[in-house]
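Peer 1: Got a predicted structure here, sequence first:
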Amino acid sequence: MAISLLTVNTFSSPLSRTSNAPRLSAADESFLEDLSRRSFRYFLEQTHPDTGLTLDRARADGSIHNENQRHTASIAATGFGLTALCIAAERGWIEPEEARERVRTALRFFAGRAPHERGWFYHWMDWRNGERRWQSELSSIDTALLLNGMLTARGYFRHDREIVRLATVIYERIDFRWILNGHPTLLSHGWYPDRGFIKHRWDTYSEQLSLLLLAIGSPAHPITPGAWRAWERKRITYANFTYMHAHPPLFIHQYSHAWVDFRNRRENWYPFTDYFENSVKATHAHKAFCLDLSDEFPGYTENVWGITASDSAKGYVAWGGPPRHPRIDGTVVPCAAGGSLMFTPDIALPALRT
């Protein structure tokens, strides 16, 4: 109900859902089918059979991580994995019953065994048993990404009573009002059992759009719809593209769109933001930003570009731009262009092919 009210009161009526995206050739379709299917294998192979938890990272050459990273799962990766199971079942990459049982395994674990506080889960867990890893926080955004996958599975397997029941129990258990930590509208980034709430809040544009929708639409612990308007909307201009932006990594413009279709919807107050078009502009600006670095890093070319948070030779870096992150070293992160395929297939597809 709250999400329906938010849509009515916040966004103008959707326009026609026709797309201006270029028509894909048979060769493009074949390439994307192969790439998508092979990408799905990460979730198939890197998810624990007893918990449904998906590893935070794995090496492309199959070599073993050090002990500190070897068994560490990410609840966000698990949410993407649950979504991937639905796609795989629909596209015939996996038997529907196998996908269904894998979803059940994860939901049973999170409903009954995973440690939580008022429904919120730890960012990183031991994939074998769910124990907290790396002294991580109860993460508001990562719990939301996990929940996105659970609710996707609930919708896809809507005739499976156990899946529907468990996903609903998990959603209704999450206390969104508690994570406000006394603020009327701005959610905290998370909570530590020994230090309490993280002081940072979701107070500017970032990857939190789906978190807010889940919080406002919660059937048990909703926050006010006014929370949608409470955060700051900074805008920048780069290469003649003006768009909402606050942090360097490109993924902030991508993640929520994996589950929420923002196409042809605009906020009903100035500057009437269309979040889908905002991500289109952000991607074009980001490509231009990479090409502007080509004198320093000749590896950036017309079809070789993209920087977003990733591992690097020096460890994990939340880099991107514009503005320029100080640790940029010429690395290309393929998922930067890949994550914008839905926004800008005309430039993302050639980048993926290169």
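Peer 2: All right, it came through fine.

Peer 1: make it CA atoms for all contacts and neighbour counts henceforth
Peer 2: Fine.

Peer 1: Quick one: the strands in the stretch 201-350 of the chain, in order.
Peer 2: Counting by DSSP state E, counting those that start in this stretch, the segments of the stretch 201-350 of the chain that form strands are 235-238, 241-244.

Peer 1: Let me know which of those is the nearest to Leu82.
Peer 2: strand 241-244 (29.6 Å; Cα to Cα).

Peer 1: Could you export the strands of the stretch 201-350 of the chain as CSV, including mean neighbour count?
Peer 2: Converted to CSV, the strands of the stretch 201-350 of the chain look like this (neighbours: other Cα atoms under 10 Å):
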stretch, mean neighbour count
strand 235-238, 14
strand 241-244, 18
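
Peer 1: try this one next to it:
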Amino acid sequence: MKKHALLIGLSVLMTVLVFACSSKEEIGESLITAKGYDRHVELHWPSIQGVDSYEIWASMDGKDFTKRASLSDTMYMDFVNDLGQNLQLQYKVKAVGASPEAEDLGIVQVSTRDFTEEELIDMVQYYTFRYFWEGAEPVSGLAPERIHIDGNYPQDDKSVVTTGGTGFGIFGIIAAIDRGWITREQGRLRFEKMTTFLENADRYHGVWPHWLYGETGKGKSFSNKDNGGDLVESAFLMQGLLAVREYYKSGSDADQKLANRIDQLWKDMEWDWYTQGGHDVLYWHWSPTHEWEMNFPLEGYNECLITYILAASSPTHTIPASAYHKGWARSGGINTDVEAYGYKLKLKHNGSEKMGGPLFWAHYSYLGLNPKGLTDQYADYWEENKNHTLINRAWCVENPEDYKGYGEDLWGLTASYTVTGYNAHRPGEDLGVISPTAALSSMPYTPKESIKVLKNLYYNYGEKVFGRYGFYDALSPEADFYPERYLAIDQGPIVAMIENHRTGLGWNLFMGAPEIQEGLKKLGFTSKP
């Protein structure tokens, strides 16, 4: 993570520091910049050659300074719950190991204050956006699969980028433009870099792999036979790219050029190829060495609905409506009639028929696809997603396993890190691990209930769960498990769905694409948001 911090250019750093809701006052000559939030202060300073570490000192009266931390990074988030609220603070940073004249980097004054609910949402959305902006892989501009603050990366995958997670993060970058955190031109330049990379990266019948190496564009195998095109992850990516196309298509010449390049990537995707020659179902994988050996048909219900929407909407390689009805909907077998905690589900969630699957099923397909007023012969998708979320929450509130911390202000089971690796947490398969993305990405469905979780995490867990890219991926008070790790596929939906809750930006862009409206009609959907 030192590498990521040091790669941030001065202009980007200044853009980052402009946001926040308190003022900064520098005292004398200082190399330190600081921003105060509600319960924490974020400090930055330049890297000094020959320095072994930096000491951060704070004072409430400008006279007596107390050491707060010692670290090798050039950014520090100081949670000040122990000092109180609505504070006036002075900070100084000392460079340890430098020459005497470089030892003291100066003093900076900063204040904290109580935030409104909207300001807290702003803060969380902004911090999470930074995963895809500051934390992006530098060559490709795409989202890294994971960022471990502790630096311990599995399988030497520090430079591996994720196609699906990038698609999710794209919605966050668009939201950042609209909110003034970056400029429209900065966003376009990043999207141009990403598009150039995707144009030259490995593709299989127009479809990208799940993982790519950011420096080269070569695919990285997700598993033994999964070394080719990943239709679902590419659908998540294209969902975001089409939103970019819609955002820029009526702008300047440079904007329109970007939109046209994305349009070509869209037209290159051979959705019909992934029916294995005309079968009435889409298949997840194709490999240049193993071909169709994975043989994983996309049958509902899970996170893959967007794949059928895009495949039916393709202007060049469309699939017949029968693939949706016979394949995804299992010739009507997708329907069920179950109830849990007083909430009904109409769709048979694969492997989780009684209480619904992990909550990412209510998120991934709906960052651009607006579930409000979206119905077909099988379901009302707003009601399905809302009830799915409320069942998941009710399970945590009931807490049948009696896990520590669970309740109305700490709920949400989905796929994330767990104590022993990674798991798709859900009711009935609950390991005592809460994933912040579950409740936060559900904000459109459960705004009041999700805000309770946000406040509890920030105010009561603080630095254990909140870092430079927002809330960490998972926590377990039961196991005293607070990993300082992020996953793109969990961070992306937080920014996108919070923005959809607030303004509907991602929904409006994606649903505004004319091909999507035609594809929905083709499959028998009615959309009345």
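Peer 2: It's in. All values derive from a computational prediction rather than experimental measurement.

Peer 1: picking that back up, between the strands of the stretch 201-350 of structure 1, which one is nearest to Leu180 of structure 1?
Peer 2: strand 241-244 (24.0 Å).

Peer 1: tell me, stretch 141-150 of structure 1 lands on which residues of structure 2?
Peer 2: Mapped onto structure 2 using TM-score structural alignment, stretch 141-150 of structure 1 spans residues 232-241.

Peer 1: average distance between that stretch and structure 1?
Peer 2: For stretch 232-241 of structure 2, the mean distance to aligned residues of structure 1 following superposition is 0.6 Å (mean Cα distance after the TM-score superposition for structure 1).

Peer 1: what does that stretch rub up against?
Peer 2: 163-171, 207-210, 262, 266, 284, 304, 306-307, 310, 364-365, 367-368, 510 (Cα atoms under 8 Å, 6 or more residues apart in numbering).

Peer 1: same deal with stretch 120-130 of structure 1?
Peer 2: Outside stretch 120-130 of structure 1, the residues touching it (Cα under 8 Å, 6+ apart) are 47-48, 50-56, 71-76, 113-116, 131-134, 136-140, 142-143, 174-175.

Peer 1: picking that back up, which among the strands of the stretch 201-350 of structure 1 is found nearest to Pro96 of structure 1?
Peer 2: strand 241-244 (39.8 Å).

Peer 1: Check which helices and strands the closest one sits against.
Peer 2: strand 235-238, helix 275-292 (3 or more Cα pairs under 8 Å, 6 or more residues apart in numbering; DSSP states H and E).

Peer 1: can you redo the ones you listed as CSV with distance to Glu98 of structure 1?
Peer 2: Shown next, in CSV, are those (distance: least, Cα to Cα, whole Å):
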stretch, distance to Glu98 of structure 1
strand 235-238, 45
helix 275-292, 34
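
Peer 1: Deepest-packed of the ones you listed, please.
Peer 2: Among those, helix 275-292 has the highest mean neighbour count (mean count of other Cα atoms under 10 Å), at a mean of 22.

Peer 1: Find me the equivalent region of that helix in structure 2.
Peer 2: Using TM-score structural alignment, the partner range for helix 275-292 of structure 1 is residues 381-398.

Peer 1: The matching stretch vs structure 1, average distance?
Peer 2: Mean for stretch 381-398 of structure 2 is 1.0 Å (mean Cα distance after the TM-score superposition for structure 1).
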